[in-house]
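1. below is the sequence, then the predicted model.
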Amino acid sequence: MVASPETMSFQAEVKQLLQLMIHSLYSNKEIFVRELVSNASDATDKLRFEAIADPILLEGDGELAIKIALDPVARTISITDNGIGMSRDEAIQHLGTIAKSGTKEFFQKLSGDQQKDATLIGQFGVGFYSAFIVADKVTVESRRAGLPVTEGVRWESAGDGEFSVEAIERPERGTTITLHLREGEDEFLSAWRLKSIIRKYSDHISLPIRMLKEEWDSEKNEMRQSDEWESVNQASALWTRPKSEITDEQYASFYQHVSHDNDKPLAWTHNRVEGRSEYTQLLYIPARAPFDLWDRNRRGGLKLYVKRVFIMDDAEQLLPTYMRFVRGVVDSADLPLNVSRELLQESRDVRAIREGCTKRVLSMLEAMADSEDAAEREKYATFWREFGQVLKEGMGEDHANQERIGKLLRFASTHGESADQTVSLADYIGRMKEGQDKIYYVTADSWQAASASPHLEVFRKKGIEVLLLTDRVDEWMLSFLNEFDGKALVSVARGDLDLGQMEDEAVKAEHEKTAEQFKPLVEKATEVLKDKAKEVRITFRLTESPSCVVSDEGDMSGYLQRMLKQAGQNAPAAKPILELNPEHVLVQKVAALVDGDADAFADRMHVLFDQALLAEGGTLDDAAAYVKRVNRLLG
């Protein structure tokens, strides 16, 4: 007996997605062909992989292919693959729900720009639903490889919030998706139109995509379909072909296939490597960051093939984590076909591939960054805006390539007028003042906070450039970036300021004399602020501000302490040092109270400390006490 269809409801997110497909994404309708053909290709890849361990799954059918059929009378398009197929439960799971954690982010990314929104479909793994852009009903018939003929499944939906599922007999393994076209979508019933879309998006797919040949019927004066199937695409893996035979457009099209990104890549490299390990690599650097670049649960990596047999989608072992932005393919001639993720971690061949791919990516970046061509340098500026923070992670993760990564780093600095990170460490050294032997930097939550830091005052006065570091990764990176080209990196907000040979000896002597004069103020202030400050001292790094706080050498910076607290981590307690500007009128007035009103002296010292803390982006432990003190001073 054949069971009657069972009706089920879509997951809430799928309903929302279907409404989007049906009513919004009409600017680039043809993407449904790209997505459904890509899914069919994935299904054959999965069959190849599972058949390595269980050859019976091939069911005696040697050739894998995709067939696309048109029925102008019924107004349908059918896309059939003889890949892995689906069981009943898998059809319900894969077509009725979206398991991917990025669904929420998908809807947040929607901008209302149809063209841009359409490009997100493949990135979020929801390509199947693009069928509803042109179809008012979609029928899926499938049988999973290895299941009996009687355990086929038919899934059907009109995109109205529900779908039906019923058991069918299906002699062939694999899947057929039939699109019942909406009124007004007749352009997709043209074989010529479909073939042009396939060649545009799917020419690189390594298995044949077949359609029925068309012949001219002289009696009816029209084209008609014959009974003979012909391949529409080249049906050879792009990376296996000689570079001289591949156009830039074909490279870009393949990138869009592996990345589900409609933008063109910034750069790519295609190489056959021979030696201790033999493999082919085709690596791409994207032009923009994916939505889930910072998702810690996201699996990044390259597509791994072994002797042209697909093994896995996201082999993260083939590149270090800080290169998770790279897309592409590695095809190894040495790895076993049954390689697992665990074996990848232990394989010497994989380590060789990882090293080779890492060096190729760095070479691509260096070629853009160091090019004499302005367009190439602009490409690197684009890369840095999108992925600079990720590349900075490499300073701690990839000790072997630290020097190369250091040359690729870019920062904002006091040399510029904006937050754009365009200054390399080599640029900085080239502009260093005579006698300067250190690279100075300041860290802060934002460019505005960094550029307004009181620690910069003496550097601006002397015309010394300071790097403005505002990315959250910077403090961590600096623990590995201690020097560059023999020049130590020094924080302007840490320790006592020492400008070395740039300070005049006579000025130094004058400073020592002034510091001695203010010794009573320092001693009394130290006692008053003993619960807040590790030390109070006179400074000459300030020209406009009355005070500032600095971290002692070896202590965690205030900025890093704040970041750890925001992340819910316990930061080791470290009191800052308060530095006073003896030339500022407020400090001079407080100095006059050393032997006077103790309460007035204490109020003013607490205010100077709290203001210095606020100027650095810190928070007050007792904001109410600060307000009361200010009110008393104003009263």
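-> That came through fine. Numbering: from 1, shown residues only.
2. going forward, measure contacts and count neighbours with C-alpha atoms only.
-> Will do.
3. quick check: residue 483 vs residue 535, distance?
-> Residue 483 sits 28 Å away from residue 535, going by C-alpha to C-alpha, to the nearest Å.
4. want to compare, so here's the second one:
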Amino acid sequence: EEWKEGENDQPGDMVKTGEWETVNKANALWSRNKKDITPEQYSEFYKAISHDFEAPLAWSHNRVEGSTEYTQLLYIPAKAPFDLWNRDKSAGVKLYVKRVFIMDDAEALMPSYLRFVKGVIDSADLPLNVSRELLQESRDVKAIREGSTKRVLGMLEDLAKKAAPAPAEEGVTDVVDKKDEATEVESGKYATFYAEFGAVLKEGLGEDHANRERIAKLLRFASSTTDSVTVAFADYKARMKEGQDAIYYITADTLAAAKNSPQLEVFKKKGIEVLLMTDRVDEWALNYLHDFDGTPLQSVAKGAVDLGKLQDEEEKKAAEAAAESFKPMLEKLKEALKDKAEDVRVTTRLVDSPACLVVQDGGMSTQLARMLKQAGQPAPDLKPVLEVNAEHALVKKLEGSAHFDDLANILFDQALLAEGGMPADPAAYVRRVNALLV
């Protein structure tokens, strides 16, 4: 119908034309050619399916043909949802079969560590009556899941490459053009992504063995040389000192606790960089990553410190002599702390602090044990190893002290506090300190 003006002072009216008119011109965005879709249209479509007000950081639109045929349009959000850590919430992309909507949150199409990814997957091979149970068993779904995972990791690798600092050019002026501003925006996208989803990405180290190396290259950390979370394993390895044969790291509850940990003292003295890991998932994730590109990862809070070629022979001989002369004192400390410490030994990692706590190689860290208990999970009762600095004035004061047991317990509790723990009996700790003060 169309409007026709009236004649001879008569009012106008709608009249039939006998022609068909298209009322709805909308079609599936993902089914259109990429060159026909503008960035604004991609962004608006993301907002429509995700109910997000912010534009996505990146997207990937592809048609896959072969043994399995499907179209994927995947987005990486700029902001984490409030329920990102809710494991009970279903997550995943929207599933279509031949442009017929099947389900929201098709979890089988994306691994859980990529649960933040939004988008649409349209399969040409799955049956229209597919159920969640069939999705778990389908060979086609497995191929789609693997292909989508690789595509998302590829997007993240592209963002990470753009975040790498560009080499300085000769004759650079202070004038900034629009191209430079656009490049700066692109280079900041990976930092934005990592601040929102970096901790989730680390779950992939334990959940996705096939892509573990790719995920490891995407991880970023602060270090003893910078507070910003920008240091990749590859960056660390490129800066390793000659003779250094391990990537050193420490896990802690906060950045301040990690930076000021007594366990870093010998590394700071020798100028050895240490990665600072402060996400709650770090301790668990690193159980699945033992080396990077052939270089082993070593926690500075586990086992005895062996700096190998970085420690000269004189230092080794001095440490052995100190341990030998301090043996009687170590036996007394072991007896006084037999209910708290698995062992007491002379340290090679302390410079300014009197003592610190470590665990044996391969043992569960005290931080992980605390987190398990806080989450209501069963955790073993750990007895850490107390390492003492034989050259420290407080340790020397133990010799012949009338308050030996009190000083020994204070030494242990202070080492526990320094690494983020809490004395089993805080009142007893305060009482011992007060007794020494008066």
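-> Sure, I can see it. Since the structure is predicted, the reported quantities are computational estimates derived from the model, not experimental observations.
5. before we move on, back to that, neighbour count: residue 483 and residue 535 of the first structure, which is higher?
-> Each of residue 483 of the first structure and residue 535 has its neighbours counted (other C-alpha atoms under 10 Å); residue 535 has more, 20 against 15.
6. next up, the contacts around the more buried one.
-> Neighbour list for residue 535 of the first structure: 526, 576-578 [criterion: C-alpha atoms under 8 Å, 6 or more residues apart in numbering].
7. how about a cut-off of 6 Å?
-> Residue 535 of the first structure makes contacts with residue 577, as judged by C-alpha atoms under 6 Å, 6 or more residues apart in numbering.
8. and it, how far from residue 34 of the first structure?
-> With the distance defined as C-alpha to C-alpha, residue 535 of the first structure ends up 66 Å from residue 34 of the first structure.
9. got it, and residue 564 of the first structure?
-> Counting by C-alpha to C-alpha, the gap between residue 564 of the first structure and residue 34 of the first structure amounts to 45 Å.
10. and these two? Which one has more around it.
-> Neighbours of residue 564 of the first structure and residue 34, each counted by other C-alpha under 10 Å, are more numerous for residue 34; the result is 21 against 13.
11. residues in the second structure aligned with the strand or helix carrying the more buried one?
-> If you go by DSSP states H and E, residue 34 of the first structure is part of helix 31-53. Across the second structure, nothing matches helix 31-53 of the first structure (TM-score structural alignment).
12. in that helix, what counts as buried?
-> For helix 31-53 of the first structure, the neighbour count (16 or more other C-alpha atoms under 10 Å) marks 31-51 as buried.
13. now the strands for the stretch 1-150 of the first structure?
-> Using DSSP state E, counting those that start in this stretch, the strands of the stretch 1-150 of the first structure run over residues 6-9, 66-71, 76-81, 135-143.
14. mean neighbour count added to these, as JSON lines?
-> Listed next are these as JSON lines, based on neighbours: other C-alpha atoms under 10 Å:
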{"stretch": "strand 6-9", "mean neighbour count": "13"}
{"stretch": "strand 66-71", "mean neighbour count": "20"}
{"stretch": "strand 76-81", "mean neighbour count": "22"}
{"stretch": "strand 135-143", "mean neighbour count": "23"}
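15. got these as JSON lines, with distance to residue 633 of the first structure columns?
-> Shown next, in JSON lines, are these (distance: least, C-alpha to C-alpha, whole Å):
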{"stretch": "strand 6-9", "distance to residue 633 of the first structure": "68"}
{"stretch": "strand 66-71", "distance to residue 633 of the first structure": "82"}
{"stretch": "strand 76-81", "distance to residue 633 of the first structure": "80"}
{"stretch": "strand 135-143", "distance to residue 633 of the first structure": "74"}
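16. closest one to residue 470 of the first structure among those strands?
-> Comparison of those against residue 470 of the first structure by C-alpha to C-alpha identifies strand 6-9 as nearest, at 47.7 Å.
17. so that closest one matches what in the second structure?
-> Counting by TM-score structural alignment, strand 6-9 of the first structure falls onto no part of the second structure.
18. packing partners for that strand?
-> Contacts defined by 3 or more C-alpha pairs under 6 Å, 6 or more residues apart in numbering; DSSP states H and E place strand 6-9 of the first structure against strand 162-168.
19. pull up the aligned stretch in the second structure for the strand it packs on.
-> The alignment of strand 162-168 of the first structure onto the second structure (TM-score structural alignment) covers no residues at all.
20. centroid-nearest residue for the first structure?
-> Among the residues of the first structure, the one closest to the centroid is residue 293, at 3.0 Å (C-alpha atoms, centre = their mean).
21. that one - that's part of a helix, no?
-> No. With DSSP: H, G, I helix; E, B strand; the rest coil as the criterion, residue 293 of the first structure is located in coil rather than a helix.
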